[in-house]
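What would the 3D arrangement of this be:
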Amino acid sequence: MGGDSSAVADQLQNVKEIQASQGAFAAICHDGTVVTWGSVAYGGNSSAVQAQLSQVQKIQATDFSFAAIRLDGSVVTWGAGQFGGFCEADLREVLHIQSTRSAFAAIRANGSVVTWGAAEEGGDSSAVQDKLHNVVHVQATGRGFAAILADSSVVTWGGGESASYNQYTCCLND
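Model prediction:
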């Protein structure tokens, strides 16, 4: 479950950041490469995508998978496919990724949001996709997402089987 890094200890040099799933770790080295270890079931083995794990600037994790943003804005995913380890969507020009326990939400440079992973935990944003424009930030709980839009309104989705779409408008006092 990640507590023993002896198999990769020689690769854990010049590490600048570490991210964890529920049972594995992913470390970004200063040269932009990634080293993973821990349980395979939790994303501890990135060998299938290792050739793509260069020039990585940020990593985010669900409980079972990882998503790495590269310097060119592309995203590489690995781990349990149904929990975010696999994505068919266009993951280019990504600025930021947030995660619930089993899903990811990525903000693209144009302010749109791409989601993937477990549908009931935010991986399916189709009910709110027409509202997810000009997104400036996304935050997550264990099962749901909230996005702040440029007009200071908030759109939420996910949160379990009984979840519904909500949009709130906030006012800031000057």
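
from here on, contacts and neighbour counts on C-alpha atoms
Noted.

Surely residue 167 and residue 156 touch.
Yes: counting by Cα atoms under 8 Å, residue 167 touches residue 156, with 6.5 Å between them.

Please identify which of the two sits among more neighbours.
Remark: of residue 167 and residue 156, residue 156 carries more neighbours, 24 against 15, as counted by other Cα atoms under 10 Å.

With adjacent residues omitted, what lies nearest to the more buried one?
Spatially, and ignoring its direct neighbours in sequence, residue 156 is nearest to residue 146 (4.3 Å; Cα to Cα, 6 or more residues apart in numbering).

Next, the structure of the following sequence, for comparison with the previous one:
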Amino acid sequence: VVTWGDDAAGGDSSGVALLLTEGVIELFSNYKDFVALKADGSVVFWGDAGLWSHEGDIISVTGSGGAFAAIRQNGCVVTWGDDAEGGDSSEVAALLTEGVVHICGIEQAFAAIKADGSVVTWGQQNMGGDSSAVASLLTEGVVAIC
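Model (predicted):
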């Protein structure tokens, strides 16, 4: 992976460059960070929020405006980034421990569809993170989101 542009928005990946030399199968971004998903399930993160990597079991990554959500092999979700834009999923964490099959990221929130057809949302409440007004429609039978 070769990067360029604004250093504070992912243009400088020198701190993780050695991790980006092979095995990268997909890149994801939000408006200030990047994530590389590697063939072994590890991810490498760089940009405004710093640098880090996670070894192992990630199968999918989705970005919102300032955060990311990833699905692990066991269907559990891990989130990071700007708390107000979906990086903090602690309010719904118990619902994201298994069975998640797809995540859709929008400007400042996420929606996750589970294998049972239910949908879980989190992030900026007025930007899609609060689905309480339609909660009864999201408990089962949903086959696609976003």
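
Okay, the aligned partner of the residue nearest to residue 156 of the first structure in the second structure and residue 35 of the second structure: tell me how far apart.
Aligned counterpart of residue 146 of the first structure in the second structure: residue 111 (TM-score structural alignment). According to Cα to Cα, to the nearest Å, residue 111 of the second structure and residue 35 of the second structure sit 19 Å apart.

residue in the second structure matching residue 99 of the first structure?
Using TM-score structural alignment, residue 99 of the first structure pairs with residue 63 in the second structure.

correct me, but its match touches residue 71?
No: using Cα under 8 Å, residue 63 of the second structure makes no contact with residue 71, being 11.9 Å away.

Between those two, tell me which one has more neighbours.
Legend: neighbour count by other Cα under 10 Å for residue 63 of the second structure and residue 71, higher for residue 63 (30 against 25).

From residue 6 of the second structure, how far off is the more buried one?
For residue 63 of the second structure relative to residue 6 of the second structure (Cα to Cα), the value is 19 Å.

ditto for residue 65 of the second structure
Residue 65 of the second structure is 17 Å from residue 6 of the second structure, by Cα to Cα.

Which one's more surrounded, the two?
For residue 65 of the second structure versus residue 6, the count of surrounding residues by other Cα under 10 Å is larger for residue 65: 20 against 12.

Excluding chain neighbours, give the residue nearest to residue 147 of the first structure in space.
The shortest distance from residue 147 of the first structure to any non-neighbouring residue, by Cα to Cα, 6+ apart, is to residue 138 (4.3 Å).
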